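**Student:** sharing a model prediction with you, sequence too.
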Amino acid sequence: MVSVSVIVPCYNSEGTLSECLESLVNQSYDDINQIIVVDNGSTDNSKTIANSYPVNTFDYTAIQGSYAARNFGIKQTNSELIAFTDADCTPHHDWIAQLVSCYQSSSADLVGGSVDFNFSTNSTFEIHDATTSMNNKRLVKERGSSVTANLLVRASIFEDIGLFPADLRSGGDVKWTRSAVRSGYEITYCETATIKHPTRNSIELFKKYYRLGYGEGQKIKNSGNITILKRISISLLPRPFSYIRRDLNFNNMSASRLTLLQLFFVGWICRMIQGYGKINGIKSKVESN
């Protein structure tokens, strides 16, 4: 049986961490070598919660960011495979077993799993989040990438192409997995390896889009003024209704005309916030150079 280490970055996650770790310590897979929680400077009770479970808890505050925390965790591993999830995710009890099964039954070096959403109020904001965020099936099959909310990686790949981009606040997982595929490694999608993720309310959603934009701004800092202006301008445009319907259909969801209109405006606001974050991400890089 192949050995697996699990890495969970953590920052002020006291509301969700217990459920995540409870699931991880009760996984059906027998050869989980390590469950590593990397606390990235939490000011709540996250570390106390982590210490109450039979997991390896580390403090890492040199760089604020989940990718830097994951990189620190990677350096502590000693397994053939590394699985990643987030502190606000709840893996199914056979999550690791399914990831490993997909890995062993294919020629893939990376496996991205399914991200399902838990709704609390079924608001427009939650519907938008569920239909646009972390659609890992589409990422894997159409873009050759995956989110770290549900990802299995052969550990030696990090030795070959390097770690996650530690300076990015968002999007570093998609960038790294795409780089791995472009370097000749193969990625596959595992529908049966599932984790649950809570949908975001309005404030959480706006924060997420700002963070996404900030990370994108960091990534395009050296792209030239014309490209930068183009990318910012695109962020200010609303998504067509056809895209909204496509996302709903892809997630086996339907909506009334009123809900479609609400989703249109919620998406537009999110895109403008993302554009603002993108500008600040570019500026922060320019100022630091």
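**Tutor:** Happy to help now that I have it. Numbers count the residues shown, from 1 in each chain.

**Student:** can we go C-alpha only for contacts and neighbour counts from here?
**Tutor:** Noted.

**Student:** what ranges do the helices span in the stretch 101-250 of the chain?
**Tutor:** Under the criterion DSSP state H, counting those that start in this stretch, helices of the stretch 101-250 of the chain are mapped to 124-132, 136-138, 156-161, 172-182, 202-219, 225-235, 241-250.

**Student:** what helices or strands is the second one leaning on?
**Tutor:** Read it as helix 136-138. Judged by 3 or more C-alpha pairs under 8 Å, 6 or more residues apart in numbering; DSSP states H and E, helix 136-138 is in contact with strand 110-118.

**Student:** and the contacts of the strand it packs on?
**Tutor:** If you take C-alpha atoms under 8 Å, 6 or more residues apart in numbering as the criterion, strand 110-118 is touched by 99, 102-103, 130, 134-137, 140, 146-147, 149-154, 185-199.

**Student:** just the buried residues of these.
**Tutor:** Among the contacts of strand 110-118, the ones that count as buried by 16 or more other C-alpha atoms under 10 Å are 99, 102-103, 130, 134-137, 140, 146-147, 149-154, 185-190, 192-199.

**Student:** by contact count, what packs against the helix or strand where residue 287 lies?
**Tutor:** Counting by DSSP states H and E, the element that carries residue 287 is helix 257-288. For helix 257-288, the elements it packs on are helix 124-132, helix 202-219, helix 225-235, helix 241-250, judged by 3+ C-alpha pairs under 8 Å, 6+ apart.

**Student:** buried stuff in that helix?
**Tutor:** For helix 257-288, a neighbour-count test (16+ other C-alpha under 10 Å) marks 260, 263-264, 266-282, 285 as buried.

**Student:** dropping in the other structure now:
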Amino acid sequence: MFLSVVIPVRNGEKYIGKLLDELIEQTYKNYEIIVVNDGSNDNTSNILKKYSSVKVYHNDRSMGANFSRNLGFNKSKGEIIVFTDVDCSVERDWLEKIVSIFMEKDVDAVAGQIFAENRDRFLARFLESSILTPAPKYRKDIILSEDFKPRIFIATANFAVKRETLLNLNGFDPIFKHYGSDDMDFAYRLLRSGGKIYCSSKIKVYHHHRTSLLKILKRYYEYGKGFTIFKRKHPESIFSILTTIFTSLLYIFTALIPVSLFINLGNIYLNSFIYFLASLPFLTPLLYHFYFLIKKRNLERILYIPLDILVIYFTAIGILVSFIQGEGK
């Protein structure tokens, strides 16, 4: 079984060499590596010249990760197309594990877990444990069909799909730009077409999570915009339904905050109920992290609570702004 590993990269001088070294040293040998340089203006191009065995294609200007993934796929020869990102690190038997699943299971795609490579950084550990973590985890192997399951999602940083499936679905949709949810969109279209995705707890990739709070909040704002585009495309998906319910309640409860603070409704029970509803956006991450604080005896979880509140609100703002702007229509 011949594989094509496709990596979109923009300004990846810090990580691209390490990732390519890891890919070249894979235990599975029947594969090609394709890098699409998406208009990088750092030293990425010069680093790529050192790897003669790697097929490199260049975008004259940045066209986005989805355009680059599609370009890499169109230039590939593999029966299976494997995707990861430049800021990831892979295990030596990564490809071997992917192949074994395709050989043993009747599935169209394989998704794996993502862990923080830089766990020595506080904000990376937070993202690993956030209530809205961008890094999928699977406690056990599961096969998705028809639709997603709650809190089960996939990411292209650790994703492999059959060539014929990519062809039938016309690849990734560039309408998502750089917002995210493009991987969820592709996965959902695959599931709705009758395909199956094997989510493996054994296939792991390690990602360099963001370590700047401003960059994290900006990214979650962008995630929110991606969620809106996904919901407009696929309103019937369980992911869209849960996102709509969550954000609608968040907006309502947030609107009740000034009511609870400045308006006396004349009834102690009604006032208390309003206070309770207004506090739910804060209680949810508080209870979530206290549960894991007790379960794992990790006091650092206390510090994650205000960060998750910020993350939740920046995501909700992104959803609202994208909805008002009409993105994805």
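**Tutor:** Nice, thanks for sending it over. All values reported here derive from a predicted model rather than from experimental measurement.

**Student:** just to revisit the earlier point, and the helices of the stretch 101-250 of structure 1: which comes nearest residue 8 of structure 1?
**Tutor:** Closest to residue 8 of structure 1 of the helices of the stretch 101-250 of structure 1, according to C-alpha to C-alpha: helix 172-182, at 13.6 Å.

**Student:** I'd say residue 290 of structure 2 and residue 300 touch.
**Tutor:** No. The criterion here is C-alpha atoms under 8 Å, and residue 290 of structure 2 misses it with residue 300 at 10.2 Å.

**Student:** overlap of the contact sets of these two?
**Tutor:** Joint contacts of residue 290 of structure 2 and residue 300 (C-alpha under 8 Å, 6+ apart) do not exist.

**Student:** same list (the helices of the stretch 101-250 of structure 1) but as CSV, adding distance to residue 50 of structure 1.
**Tutor:** Shown next, in CSV, are the helices of the stretch 101-250 of structure 1 (distance: least, C-alpha to C-alpha, whole Å):
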stretch, distance to residue 50 of structure 1
helix 124-132, 28
helix 136-138, 27
helix 156-161, 26
helix 172-182, 24
helix 202-219, 23
helix 225-235, 38
helix 241-250, 36
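
**Student:** so which of those is nearest residue 5 of structure 1?
**Tutor:** helix 156-161 (13.0 Å).

**Student:** which strands and helices lie in contact with that closest one?
**Tutor:** Helix 156-161 of structure 1 sits against no helix or strand, with contacts defined as 3+ C-alpha pairs under 8 Å, 6+ apart.

**Student:** distance from the chain centre to it, please.
**Tutor:** Counting by C-alpha atoms, centre = their mean, to the nearest Å, helix 156-161 of structure 1 is centred 20 Å from the centre of its parent chain.

**Student:** okay, that helix sits on what stretch of structure 2?
**Tutor:** Mapped onto structure 2 using TM-score structural alignment, helix 156-161 of structure 1 spans residues 164-169.

**Student:** quick check: buried residues in that stretch?
**Tutor:** Buried residues in stretch 164-169 of structure 2, counting neighbours by 16+ other C-alpha under 10 Å, are found at 165, 166.

**Student:** ok, residues contacting that stretch?
**Tutor:** Stretch 164-169 of structure 2 is contacted from outside by 79, 108, 186, 189, 190, using C-alpha under 8 Å, 6+ apart.

**Student:** go on, stretch 140-149 of structure 1?
**Tutor:** Contact partners of stretch 140-149 of structure 1, identified using C-alpha under 8 Å, 6+ apart, comprise 84-86, 89, 112, 115, 134, 136, 139, 173-178, 181, 187-189, 195.

**Student:** can we see that at 6 Å?
**Tutor:** 84, 85, 86, 112, 136, 139, 173, 174, 177, 178 (C-alpha atoms under 6 Å, 6 or more residues apart in numbering).
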